[in-house]
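A.B. asks: I need the structure of the sequence given here:
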Amino acid sequence: MNKTELIDAIAADADISKAAAKRALDSVISNVIKVVTKGNSVQLIGFGAFSSGKRAARTGRNPQTGEALKIKASKTIKFTAGKTFKDTVNKRNK
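C.D. replies: Next comes the predicted model:
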């Protein structure tokens, strides 16, 4: 499912226009990004939590040459699925 298909599904489920569904989805995404960028987390009970983490600087290897490379420290984005989400996925895969 891509973003357009998700907007169509939201519009149908909520009985709203596709334009309103797009604005709502864009707002959710934008606000999750803003909050996580500030170092906070967004927790949606039953669905999951978005948060940021830190990845320390480390040494890696160039796979073509085997040469050691320095990899800079960076921030990462994490998503942890909620219990209800996990349970639903696991029941459908049985």
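A.B. asks: from here on, contacts and neighbour counts on C-alpha atoms
C.D. replies: Fine.
A.B. asks: what residues does stretch 54-70 touch?
C.D. replies: Identification of contacts with stretch 54-70 by Cα atoms under 8 Å, 6 or more residues apart in numbering yields Ile71, Lys72, Ala73, Ser74, Lys75, Thr76.
A.B. asks: please provide the structure for the following sequence as well, for comparison with the first:
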Amino acid sequence: MKYTEIIKAIAKNTNKPEKEISRVLKEFKNIVIKEVAEGNEVNILGFGKFYRIKMNPRELKLEGKTYKVPARFVPKFKAGEKFKKEVNKGKK
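C.D. replies: Have a look, this model is predicted:
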């Protein structure tokens, strides 16, 4: 499902204009990105949590050459129990 399809589905289910849904979803994304970038967790009960982890510096060997990869933070998502349960029910 694409971003625009999500907006249309929410608009249909809530009888709200797509423009309004788009603004709310955009703001939600901005808040999650800002909070995780600052080192905070964003926990949505039953859905999951967004957070970041620190990757230590390392060396990468590729085709006989060695590259240094600097330390960095990467975003992570951990699905909540309800999310996991629903996904498992839907397996085919």
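A.B. asks: residue farthest from the centroid of the second structure?
C.D. replies: Using Cα atoms, centre = their mean, the residue of the second structure lying farthest from its centre is Gly64. It sits 34.8 Å away.
A.B. asks: hang on, the earlier thing: so which of the contacts of stretch 54-70 of the first structure sit within strands?
C.D. replies: In strands, defined here by DSSP state E, the members of the contacts of stretch 54-70 of the first structure are Ile71, Ser74, Lys75, Thr76.
A.B. asks: whereabouts in the first structure does the lengthiest helix in the second structure align?
C.D. replies: Across the second structure, the longest stretch assigned as helix under DSSP state H is helix 18-37. The aligned range for helix 18-37 of the second structure in the first structure is 18-37, by TM-score structural alignment.
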